[in-house]
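**Student:** Fold the following and give me the result.
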Amino acid sequence: MKTSDLPILDPLDRITLPTSPGPGRMESLGRKMKRGRRRILGQFGGENSGGQAYHVMSRTAGGEKLFGEVEKEAFRRLMWRMAKFSGLEILTYALMSNHFHILVKVPERAKFLRRFEGEGGEERLLEHLSLLYSKAYVAAVRQELARVRAAEREDEAEAILETFRKRFCDLSCFVKELKERFSRWFNKHHDRRGTLWMERFKSVLVEDGEALRTMALYIDLNPMRASLVEDPKDYRWTGYGEAMGGSKRARRGLCRVMEAPLDSWEQKRGAGTPAEAYRCWLFGAGLEVGKEEIRTTDERASRPFPSSSSSSSRKGFSKEKVEAVLKSGGKLSRADLLRCRVRWFSDGVAIGSKGFVEGVFNGCRSHFGAKRKDGARKVREDAAGSLHALRELRVKPVG
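**Tutor:** Presented below is the predicted three-dimensional model:
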């Protein structure tokens, strides 16, 4: 993916609602939220639970393969931003050329809303809006609240605030807005019109524990099953691929799946780290299955995702490769770890000798801040010490 292929601005900056809502629009929003609407909330887990998990999937209209690297990257950024605004936790995901999978945790709504209660609660709510909306939009909301309160119409002010509160911890609202906002960006970026998605979306309630782990593995194995990569770590647009690239939020999601402390991805627990254990699980679950084995297994209904047809084999890892990964305990070589990390550099960032990187830095000096004195940053993972990059790796790698 070339830097020139990406929009000059962050794709998310173009996937926003109007930034100048007038009084009429605010009043209309307040009235609309009074209508009854079926919602999928995290009410199943109880007061002390971490909420409920769902597997969400949606496909493009006609199954057309429309998403390349630029589109997947724009969707990924928007997905994380929408999840943070909505109060949801992404556990893992897979973005494919014509569909997406998201495994998401929906927290208990009443517990989430407590952060906006009490003294200063309204101000915290308005600050929270900046996660998704522009400064101009948030300022317009403040002005509208002041206007209706000046007219002693407190019920209208409360209706405006409730418009936003009702969108939190709501899976239906999260997916609907995610797809709508991405559709607007996609159509504008490609100068097209019309429907992008085939259907609303499908969601499955997933129990914690073994079922949740099985679903996460199924999602992270999608690119390998589709013959896009030989190893799940090499596909950038999955939770596992992003975690191996150094993303803390992706690592926390998989730690949640594994019922490990959220920041323990690199920490040794028992025989190995959660990263190594999850890799072993992936390869164990991804073993290639032949025709006869699929037929026998499906008849027994012992697999969580029975094959829709017994006429073909299920693509997966060879027995030898699975045995090699299990024998290594899921550990990756330094070279593989470095390759995972380098893949997650921003596009256009240079890597090479110190002189090469300094030359790139000097040639693009205007793109860096005045405090930046030099360009080359030593890559700590390079044992020889000769490799430098224009930007440091995000965090210390696994291993």
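
**Student:** alpha carbons only for contacts and neighbour counts from here, please
**Tutor:** Fine.

**Student:** Which parts of this structure are strands?
**Tutor:** 52-59, 89-95, 99-106, 202-206, 351-352, 377-378, 388-389 (DSSP state E).

**Student:** Return the most buried member of these.
**Tutor:** strand 89-95 (a mean of 26; mean count of other C-alpha atoms under 10 Å).

**Student:** for it, packing partners?
**Tutor:** Contacts defined by 3 or more C-alpha pairs under 8 Å, 6 or more residues apart in numbering; DSSP states H and E place strand 89-95 against helix 69-86, strand 99-106, helix 210-220, helix 239-244, helix 248-257.

**Student:** Run the angle between it and strand 52-59 for me.
**Tutor:** Interaxial angle of strand 89-95 relative to strand 52-59 (axes from the mean of the first three to the mean of the last three C-alpha atoms, to 10 degrees): 20 degrees.

**Student:** Quick one: distance of strand 89-95 to the chain centre.
**Tutor:** Put simply, strand 89-95 sits 5 Å off its chain's centre (C-alpha atoms, centre = their mean, to the nearest Å).

**Student:** Run through who's touching it.
**Tutor:** 72, 76, 80, 83, 100-107, 216, 219-220, 222-223, 237-240, 250, 252-254, 256-257 (C-alpha atoms under 8 Å, 6 or more residues apart in numbering).

**Student:** Now the second one, please; I'll put the structures next to each other:
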Amino acid sequence: MGRRRHKESDQLAYHHLMSRTVNGEALFGDREREVLRKMIWQVADFSGVRVVTYAVMKNHFHILVEVPPAGTEVSDAELVRRYRKLYPKPTPWNPMPAEVLEGHLKDDFLDGRELRKELTRRMHDVSEFMRTLKLRFTLWFNRSRDRFGPLWSARFKSVLVEGDRWALRTVAAYIDLNAVRAGLVSDPKDYRFCGYAEALGGGRLARAGLSVVDKDLAGYRQTLYGAGGGEKEGKASISHEEAVRVLQEEKGKLPLSVVLRCRVRYFSDGMVLGSEEFVRKTLEDEPDGKRNRRPHSLRGSDWKGLAVGTGLRKRLFQ
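**Tutor:** Got it, this is the predicted structure:
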């Protein structure tokens, strides 16, 4: 899904990426979620993408990533460093040590040029990032469970997000609030498998990622809970059932901090999310010829001008 929108760009691109287990089975306990969390950082480093934030759940995961512009050069020394990060020691499916790769690249004969081309192809690409991440985790999971067969229900979902701080902050908050929506915690800081909690715990990479959406974690928390407060101030006191009824049945509006505690299909099925101008331009550049598509304003709250690339009506809020 979303293959067309992964075309090369001459500027930074942001993607909300999602994948779910087969049949949505809750297969991941604490150990599995911790392994997947670590693999996200490991594969992101290899792929040359920045993780803005993430959430690993019992049957799915979300990642918001920043992808460098097309044509971003990677030196041979950096290729070797990234390769060593992903393959710290030889494996049956990748027996070449990093030192051998380094020698091939230095010699610059045919083998070195082919290796450089293949590794570079895997850089700065969300499809390659997700393919590598999901394949590596599947191999680990199946070995640890004496299991075989597919683990994931589909390729993955992707929503292109405008590189505007408000659009990114809203998507990031939606991701970090996953565990709250699932009823696992009342505050995302208490869920160890999300970017916000890792950042508060002192994680250097997690803090650097969230700095993309807000330089101050306290400011970002205002997006999670509403300006200046938390649930104790009544910002999200309405029940989930009542919120969905108001949003879905009455077509009403609620504070953003309340809406973000519902499942909102804009973030998973909206194709592209950002200002109307950004969405319109992105749709015009689509190669599939569907020129009749237009931006659709988000409803249910004050989204400050955000729009998506497809009209969503059925079960928009859950």
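
**Student:** TM-score for this pair?
**Tutor:** Superposed pair, TM-score by TM-score structural alignment, normalised by the length of structure 2: 0.69. Supporting alignment: 245 aligned residues with a C-alpha RMSD of 2.8 Å.

**Student:** closest to residue 144 of structure 1 out of the helices and strands packed on strand 89-95 of structure 1?
**Tutor:** helix 69-86 (21.3 Å; C-alpha to C-alpha).

**Student:** how far off helix 248-257 does the closest one point, in degrees?
**Tutor:** 70 degrees.

**Student:** What range does helix 69-86 of structure 1 cover in structure 2?
**Tutor:** Using TM-score structural alignment, helix 69-86 of structure 1 corresponds to residues 30-47 of structure 2.

**Student:** Can you give the distance of the matching stretch from its chain's centre?
**Tutor:** 13 Å.

**Student:** which one in structure 1 is aligned with residue 206 of structure 2?
**Tutor:** By TM-score structural alignment, residue 206 of structure 2 lines up with residue 250.

**Student:** Kindly report the same for residue 139 of structure 2.
**Tutor:** In structure 1, residue 139 of structure 2 lands on residue 184 (TM-score structural alignment).

**Student:** Residue 134 of structure 1 is nearest to which of the helices and strands packed on strand 89-95 of structure 1?
**Tutor:** Nearest of these (C-alpha to C-alpha): helix 69-86, 13.1 Å.

**Student:** now the closest one against strand 99-106, angle please.
**Tutor:** Going by the same axes, to 10 degrees, helix 69-86 of structure 1 makes 20 degrees with strand 99-106.

**Student:** Check how far helix 69-86 of structure 1 sits from its aligned residues in structure 2, on average.
**Tutor:** Averaged over the aligned pairs, helix 69-86 of structure 1 sits 0.5 Å from structure 2 after superposition, using mean C-alpha distance after the TM-score superposition for structure 1.

**Student:** Show me what that helix is packed against.
**Tutor:** strand 89-95, helix 171-189.

**Student:** same thing but 10 Å
**Tutor:** strand 89-95, strand 99-106, helix 121-129, helix 171-189 (3 or more C-alpha pairs under 10 Å, 6 or more residues apart in numbering; DSSP states H and E).

**Student:** helices or strands up against the longest one?
**Tutor:** Using 3+ C-alpha pairs under 10 Å, 6+ apart as the contact definition, the elements that helix 171-189 of structure 1 packs against are strand 52-59, helix 69-86, strand 99-106, strand 202-206.

**Student:** switch the cut-off to 7 Å
**Tutor:** Applying 3 or more C-alpha pairs under 7 Å, 6 or more residues apart in numbering; DSSP states H and E, we find helix 171-189 of structure 1 packed against helix 69-86.

**Student:** Return the residues in contact with the match of residue 206 of structure 2.
**Tutor:** Contact partners of residue 250 of structure 1, counting by C-alpha atoms under 7 Å, 6 or more residues apart in numbering, are 92, 239, 242-243.

**Student:** Okay, residue 51 of structure 1 and residue 112 of structure 1: tell me how far apart.
**Tutor:** 10 Å (C-alpha to C-alpha, to the nearest Å).

**Student:** Determine which member of those two has the greater number of neighbouring residues.
**Tutor:** A direct count of neighbours by other C-alpha atoms under 10 Å for residue 51 of structure 1 and residue 112 places residue 51 higher, at 23 against 14.

**Student:** Who's the closest spatial neighbour of that one, skipping the chain neighbours?
**Tutor:** Nearest residue to residue 51 of structure 1, sequence neighbours excluded (C-alpha to C-alpha, 6 or more residues apart in numbering): residue 107, at 3.9 Å.

**Student:** how many neighbours does the closest residue to residue 134 of structure 2 other than its chain neighbours have?
**Tutor:** Excluding the flanking residues, the one nearest residue 134 of structure 2 by C-alpha to C-alpha, 6+ apart is residue 152, at 8.0 Å. Counted with other C-alpha under 10 Å, the neighbours of residue 152 of structure 2 add up to 19.

**Student:** which residue in structure 1 lines up with residue 152 of structure 2?
**Tutor:** By TM-score structural alignment, residue 152 of structure 2 lines up with residue 197.

**Student:** Can you tell me the residue that sits opposite residue 172 of structure 1 in structure 2?
**Tutor:** Using TM-score structural alignment, residue 172 of structure 1 pairs with residue 127 in structure 2.

**Student:** Oh, that last question was meant for residue 102 of structure 1, not what I typed.
**Tutor:** Checking TM-score structural alignment: residue 102 of structure 1 goes with residue 63.
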